[in-house]
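Undergrad: Okay, sequence plus prediction incoming.
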Amino acid sequence: MKPKITTDSHLLDTVHRHEWKQRDAWRALRILSEFVDGFDNLSDLEPAVSVFGSARTKPGSSEYLLGERLGSALAKAGFGVITGGGPGAMEAANRGAREAGGVSIGLGIELPFEQRLNDFIDLGMDFRYFFVRKTMFVKYSQAFCVLPGGFGTMDELFEALTLVQTKKITRFPVVLLGVDYWSGLIDWLRDRMLHTTKITEEDLDLILLTDDVDEAVAHVIKESEYLRDEASGKKDV
């Protein structure tokens, strides 16, 4: 049964301020243990790509099939596939990866509604804290591929872009799949953010928008090879 009030909610609660001093120091130990579990379970993963998208994507829909093709193509290219572990687009990517013989990972989150880990996961973990889970998505991925989704998907997308923009992480490709779905957002970024100098052309270049799974995976491979060459000192100057 899902709790009506999640662990995150208790941590961020502003109503019971009088409890902060007594409880938050102990909560820090639970947070630490969750980081340790994540590091311990994921540190031996092969190179992986995080795939995000809506939990509400319907099985059999064009978006679901796109997720399956993406998961399959990433697995065949030698990448593990990490998702939020839920239904919809996440299930589609996990399913595609597993059926292609790849490693399928699901990082779930405690919520007061939805959702259990889907049935196509080889390695699954449930997290209490969103910020711990987000760290795992970024730390153990070489790229983000983003299918059509809602607030949670947008959260992960813009967090990744911010981390690259501020150079907290480098050479981290972000691919949006679904031209029709994402074009309005890209237009707004260009016409509003770029036009008013809130971002630069370089910032927009961080995003690849495509409907082509092969193009998306080729972009991820290219960036991964660049990172390998850079790490080994082979990168051309």
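TA: Cool, the structure landed.

Undergrad: going forward, measure contacts between C-alpha atoms and count neighbours the same way
TA: OK.

Undergrad: okay but Phe35 is in contact with Lys134, surely?
TA: No - applying CA atoms under 8 Å as the test, Phe35 and Lys134 come out as separate, 10.7 Å apart.

Undergrad: For the chain, just list every one of the helices.
TA: With helices called from DSSP state H, the chain shows them at 7-12, 20-42, 62-76, 89-99, 130-139, 151-165, 179-188, 201-204, 213-232.

Undergrad: what helices or strands is the fourth one leaning on?
TA: Right, the one you point to is helix 89-99. Helices and strands touching helix 89-99, by 3 or more CA pairs under 8 Å, 6 or more residues apart in numbering; DSSP states H and E, are strand 48-52, helix 62-76, strand 80-83, strand 104-109.

Undergrad: this is the other structure I want to compare:
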Amino acid sequence: MVSPEGERALEEQRLGPVLRRDGQVQPGTTDQRLLDTEGPSEWVHTDPWRVMRIQAEFVEGFGALAELGPAVSVFGSARTRRGSAEYEVGVRLGRTLVEAGFAVITGGGPGAMEAANKGASEAGGVSVGLGIELPFEQGINEYVNLGVDFRYFFVRKTCFVKYARGFVVLPGGLGTLDELFEALTLVQTRKVTRFPIVLFGTSYWSGLVDWLRHTLIAEGKASAHDLELFHLSDDVDEAIALVSKETGL
């Protein structure tokens, strides 16, 4: 459309903070689209709607954990078998953390996570499970007394870090390694206030530590003092003492 003065008159639409003109103008109003039950449903799969879901997950997670108190996140394999030596270590670890004054946070699943939650629950402590929507894993284990289920890994991992004063890492697989290296990176880059990270099980973790020392550091991809970002231990009481000392609890 051209005005009498020869200037083009733009069709303009304002939807909250969004300005739309010409071909970007949408029919109807925001309220009309909200209240119209006959309208299209594709919007539930759009990125703006995903942002709202993400925001909702942060709100729910932060709200559930805001008054948790001192806590330690325990990571480990979902495949650790009940009754195995590793499982029993997880149970003792969860129990001893509660006795030291900590709540216990895990991923809420089976295996090592269940073991730590079991120990915490049986000791009368707060046993937290931060679950994740996965196609091949069961839900939150029976020993969790405060649980939150997440759709998004990054929201869940934020809660692992935000509400923990330290990490204890039991033998685990790819998910455990992901959580471990994210924690190490956050501490190394000073994105978080330093907190203790204990790798439990010297024989399990020694190969990784050797690789860090003889490959990663030897080739200049990391500094020698980065090895000081974590501790190795085979003793539950020592692991708890390391966490307690660095957190000041």
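TA: Noted; the coordinates are in hand. Predicted model only: the values in this text are computed from it and were never measured.

Undergrad: Distance of the residue nearest the centre of the second structure relative to Leu19 of the second structure?
TA: Taking CA atoms, centre = their mean, the centroid of the second structure lies closest to Lys157, which sits 1.4 Å from it. Lys157 of the second structure sits 36 Å away from Leu19 of the second structure, going by CA to CA, to the nearest Å.

Undergrad: and Gly86 of the first structure, what pairs with it in the second structure?
TA: Using TM-score structural alignment as the criterion, Gly86 of the first structure maps onto Gly109 of the second structure.

Undergrad: Wait, its match touches Gly131, no?
TA: Yes - in this structure, Gly109 of the second structure is within contact of Gly131 by CA under 8 Å, at 6.7 Å.

Undergrad: still on that earlier bit, how about the contacts made by the residue nearest to the centre of the second structure?
TA: Glu179 (CA atoms under 8 Å, 6 or more residues apart in numbering).

Undergrad: Next one: it from Gln188 of the second structure, what distance?
TA: 17 Å.

Undergrad: cool, and Pro196 of the second structure?
TA: For Pro196 of the second structure, the distance to Gln188 of the second structure - CA to CA - is 12 Å.

Undergrad: out of the two, which sits in the busier spot?
TA: Pro196 (24 against 16; other CA atoms under 10 Å).

Undergrad: what residues are up against whichever residue in the first structure pairs up with the more buried one?
TA: Using TM-score structural alignment as the criterion, Pro196 of the second structure maps onto Pro173 of the first structure. By CA under 8 Å, 6+ apart, Pro173 of the first structure lies in contact with 142-144, 206-208, 219-220, 223.

Undergrad: ok, now how distant is the aligned residue in the first structure for Val72 of the second structure from His219 of the first structure?
TA: Matched to the first structure by TM-score structural alignment, Val72 of the second structure sits across from Val49. Per CA to CA, Val49 of the first structure is found 12 Å from His219 of the first structure.

Undergrad: Check Asp44 of the first structure too.
TA: From Asp44 of the first structure to His219 of the first structure the distance is 24 Å (CA to CA).

Undergrad: more neighbours, these two?
TA: His219 (17 against 9).

Undergrad: Excluding chain neighbours, give the residue nearest to that one in space.
TA: Pro173 (7.6 Å; CA to CA, 6 or more residues apart in numbering).

Undergrad: okay, now the aligned residue in the second structure for His195 of the first structure: neighbour count?
TA: The equivalent of His195 of the first structure in the second structure is Ala218 (alignment by TM-score structural alignment). Number of residues near Ala218 of the second structure (other CA under 10 Å) recorded here: 13.

Undergrad: what's the distance between Ala218 of the second structure and Gln188 of the second structure?
TA: 18 Å.

Undergrad: same check, this time on Leu68 of the second structure
TA: 26 Å.

Undergrad: ditto for Arg21 of the second structure
TA: Relative to Gln188 of the second structure, and taking CA to CA, Arg21 of the second structure is found at 48 Å.

Undergrad: again, but for Ala239 of the second structure
TA: From Ala239 of the second structure to Gln188 of the second structure the distance is 21 Å (CA to CA).

Undergrad: ok, now Val144 of the second structure?
TA: Remark: distance between Val144 of the second structure and Gln188 of the second structure (CA to CA) = 31 Å.

Undergrad: just Ser77 of the second structure next, same as before
TA: 24 Å.

Undergrad: how far away is the spatially closest residue to Glu68 of the first structure that is not a sequence neighbour from Asp40 of the first structure?
TA: In this structure, Glu68 of the first structure finds its nearest non-sequential neighbour in Gly96, 4.2 Å apart by CA to CA, 6+ apart. To Asp40 of the first structure, Gly96 of the first structure is 26 Å away according to CA to CA.

Undergrad: who's in contact with Thr193 of the second structure?
TA: Thr193 of the second structure touches Val187, counting by CA under 8 Å, 6+ apart.

Undergrad: 10 Å instead?
TA: Neighbour list for Thr193 of the second structure: 165, 186-187 [criterion: CA atoms under 10 Å, 6 or more residues apart in numbering].
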